[in-house]
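Participant: got a predicted structure plus its sequence, pasted below:
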Amino acid sequence: GGHLRNRILHAGGDATGAEVSRALLAAVSNDPGIEVIEHALVLDALKTKAGRVCGVTIHVIGEGTRDGVGQVLARAVVLATGGLGQVYSQTTNPSVSTGDGVALALRAGADVADVEFIQFHPTVLYMGEGSRGQQPLISEAVRGEGAFLVNDRGERFMRGVHPLADLAPRDIVAKEISRQMQLTGSHHVWLDARSIKDFSERFPTINASCKEIGINPVTDLIPVAPASHYASGGVRTDLNGHSSVPGLYAVGETACTGAHGANRLASNSLLEGLVFGARIAEDIAANLPEYEDPAPQDSFDFLLSPSIRGELQRAMSKGASVVRSKESLQETLTTLAKLKNASTIFANLDAWETTNLYLLATAIVRSALERTESRGSHWREDFPETSSEWTKRIHQSLSKNGDWKSATEEVFNDLSIAR
């Protein structure tokens, strides 16, 4: 959606991303010069004395031929770790989308940008407070067949909000669902699809997902909530994928090239990944330096207990989700500050992921507080209008002692080039 011209190539119907992955994985698997280490979590960057990134530390989880923590030395590092959707309670992202590459870049001293711009899908299946990982999407097609949204009082709350009511655009539906959840204190609203004939035949995947949690869409209301879908921000890069730290590149949802602005258009993430992946490869091939050994690294002794992960996600979903305000964001920041006290000495996978989510949550909330306007996928209830004073990007970074730094960058805004 949102394109002015037809510019999307499809493969396998709606399986374009799967086809891109298949082709790339096949190319990697067939190249004898590439070694793949599976089931590994990247932890931190290694640097030379001059501050250039020259490798990473990784934690191999033990399902492959290696196990434990080790170093991978390199002449350049490209971060392609995907999104950060797990910072919220509900997400369409898989369980591994904990923003590990963005967190690594922050600890390495790199700038992140535009992290306040998080896209949300209005309706995923709410699977309970303890649910983790990828949440099943409840497609707009269900509402297109006559299903409608109601709150805890059974009221059709989309009526009067938009002329199309339950078929309003995604962002409008997501905002109103969030308002209803805030008003009632509930973790979800309801989708009434009981009037749809032959539901199980028309929507077999959705029907199966509902049945897994004991919901029969033919007789029961379906619990739904907005879910994080895509991060338009990430590690700030130039048009060749360079981060602000020498030797460190980023690509895909990990990166922030600026191509998505404040609100990504449909399918542009696939295009961005391919274009900037090729640019990075060309840049590395032309400019790869001689290898240097890493200098002694400062130990990273700030790890958080995995026990806080659920509370962190709930706080972000409540106060820094679709509908935001100064009050809700400050409350979220207060909760995050409290959670920082829950440190752990056990450097396991869950602790690293939780620590990464904490860093990303803090960056998102800080940027959302600073941007006192509504723009794209960032919507401030207390600043509902878009302001010409905010045609700029917010950068966040961490100092060596762990203090946050913020800066802004003016954005070129000459619309004449769009003809």
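Facilitator: That came in fine, so what should we check first?
Participant: please make it C-alpha for all contacts and neighbour counts, starting now.
Facilitator: Fine.
Participant: scan the chain for its longest helix.
Facilitator: helix 349-370 (DSSP state H).
Participant: after that helix, next one along is what?
Facilitator: Elements were assigned by DSSP states H and E; along the chain past helix 349-370, the next helix or strand is strand 392-398.
Participant: what residues does whichever helix or strand comes after that following strand touch?
Facilitator: Towards the C-terminus, the helix or strand next in line after strand 392-398, according to DSSP H and E, is strand 404-410. Outside of strand 404-410, the residues within contact range by C-alpha atoms under 8 Å, 6 or more residues apart in numbering are 391-399.
Participant: next, the one to line up against it:
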Amino acid sequence: MMVEVLTPHSSDGIDDVVIVGGGLAGLFCALKLAPRPVTVLTSAPIGEGASSAWAQGGIAAAMSPGDSAEAHVADTIAAGAGLVDEKIARVMASEASDRIHDLLAYGVPFDTDLEGHLKLSREAAHSQRRIVRVRGDMAGAAIMSALIAAVRKLPSIRVLEGFVGERLRMNGKQVSGIVAQDLRGGLTNRLLLPARAVVLSSGGVGGLYAVTTNPQQARGGGIAMAAHAGAILADLEFVQFHPTAINIGRDPAPLATEALRGEGAYLIDNAGKRFMLEIHEDAELAPRDIVARAIHAQVLSGEGAFLDCRQSVGAKFPEQFPTVYASCMSAGIDPVTDPIPVIPAEHYHMGGVHVDVRGRTSVDGLWACGETASTGAHGANRLASNSLLEAVVFATRIAQDLQGSLPSPQRHRWPDEPMPELTDLTEVDEDVVALIRKTMSDHVGVARDGPGLRKALEIFEGLNNRPLMPRLANMALVARCIAAAAFAREESRGGHMRLDFPETSEVWHHRTFLTLEDVDAIVASALLRAA
């Protein structure tokens, strides 16, 4: 195996900061660190493999005269099913306005009225209209476009496209760099980047599921690397399924944004009956986990689930929601006149690498933000449009922490060296990938039970004992960790639904914190009980 040591950007042979991931959190952190030297590793061309670019709803921020950060915190806590860290939620909500103004300064074209004031929309479980959007459903794409342009202009930021982080380099208990695979160079090409600090912002776990709204690159690599380094992981069992992915058989599944229901769209079955009215007092605006389970049950029963936008949006659909409209029309569905078939799809992971209010993990030299991290802001069920907000708030906090804790950098301009074109990516064992994704969807999905989770653990334990290439091994490891956490939590709460434990239990009124050693113990116990 060839391991190349990349020439660092500082004179002492060590990079200041390596950021793993080119989504919103990673790029925002890099910008906030300027002019400190930063290397950003990303598996796909910058922005293309990031869930952030696909976010449709927008960013939640209490910026209207009748709203407040306290009201935003209260809504976040209510949606989080009792597990939200109130201190973290308050930090996030109170810094929201500043981060929106940062994004405006970077050139994000948020929707405004004729007087230039930000237009604010409402989404599920929000008590106020506080969602800042771009052309209805294009917030993620517009934000990423603006940040990518800003990153490209800064000489202090080097972006290495086509590299997947595989493992953290350790010096005792201190992170001292990262080993990444060069996707252009075959299975044996590795890159070693020494660093004073590593920030994990490599996205979520949607690629572990057969039906997801996330890019396939989102396979939990950051969580796996942190776990191997001994980091504490948090709330892994809490996986949010977006209720209204468009059910047209695509991978990833296109999304029918929450904002459609905020504008008055409602859910119907094959016969045109609204089924949410009997399930929750807020009907279609109930928390996501409740709506997702209702749609899941409708689909399983054969009665179907459709989002009816004909009366609420109607002829305004192409202009107000161009992304959703294009996805529907490409499948022969005109949402102006036809209900949209929908199905729950893995959308967001509340769990991840445990971090504090500064974004620090339990491992020295390692920070995490975005969907890779678990701050406690979302509890057991994320409130709509809080994910992009959390990403920019804690990316900023990490940058502030690093600026205050690292020595002054030796600044040198990165040489303008051309990188090979990112074309054919390294082949992986697609059979293993398919097995992991099917197992997660079948047994660790919207609704779970003990026998199904035990079956998943048996499959993942088998993979754990096979000589898989590092990227696949990391993927199988994260799937195993999520299944183990779900097996251990014997209750239903937020994004975690156990058919054999359907009630919420006071015994489990706490967050989950696990190390890889704890996961091994859960798996061993589960498989022993099955023997």
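Facilitator: Looks like it arrived, so ask away. The shown structure was predicted, so the numbers you read here are calculated from the model rather than taken from an experiment.
Participant: which among the contacts of strand 404-410 of the first structure gets closest to Leu183 of the first structure?
Facilitator: Distance to Leu183 of the first structure, by C-alpha to C-alpha, is smallest for Ile394 among the contacts of strand 404-410 of the first structure, at 30.8 Å.
Participant: which residues sit in contact with the closest one?
Facilitator: When contacts are counted by C-alpha under 8 Å, 6+ apart, Ile394 of the first structure is found next to 113-114, 367, 371, 406-409.
Participant: ChimeraX command to pick out the buried ones of those?
Facilitator: Paste this into ChimeraX to select the buried members of these, with burial taken from 16 or more other C-alpha atoms under 10 Å:
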select :113,114,367,371,406
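Participant: do you have the helices of the stretch 151-300 of the second structure handy? List them.
Facilitator: Ranges of helices in the stretch 151-300 of the second structure, per DSSP state H, counting those that start in this stretch, are 221-228, 258-262, 288-301.
Participant: ok, back up a step: which one of the contacts of strand 404-410 of the first structure sits in the busiest neighbourhood?
Facilitator: Gln396 (26 neighbours; other C-alpha atoms under 10 Å).
Participant: residue in the second structure paired with that residue?
Facilitator: Taking TM-score structural alignment for the superposition, Gln396 of the first structure sits opposite Leu514 in the second structure.
Participant: next: Asn263 of the first structure.
Facilitator: Matched to the second structure by TM-score structural alignment, Asn263 of the first structure sits across from Asn381.
Participant: from Met350 of the second structure, how far out is its match?
Facilitator: When C-alpha to C-alpha, to the nearest Å is the yardstick, Asn381 of the second structure and Met350 of the second structure sit 7 Å from each other.
Participant: between these two, which contacts overlap?
Facilitator: Residues touching both Asn381 of the second structure and Met350 by C-alpha under 8 Å, 6+ apart: 238-240.
Participant: grab the nearest non-local neighbour of the match of Gln396 of the first structure.
Facilitator: The spatially closest residue to Leu514 of the second structure, leaving aside those adjacent along the chain, is Leu233, at 5.2 Å (C-alpha to C-alpha, 6 or more residues apart in numbering).
Participant: how many neighbours does Ala326 of the second structure have?
Facilitator: Taking other C-alpha under 10 Å as the neighbour definition, Ala326 of the second structure ends up with a count of 16.
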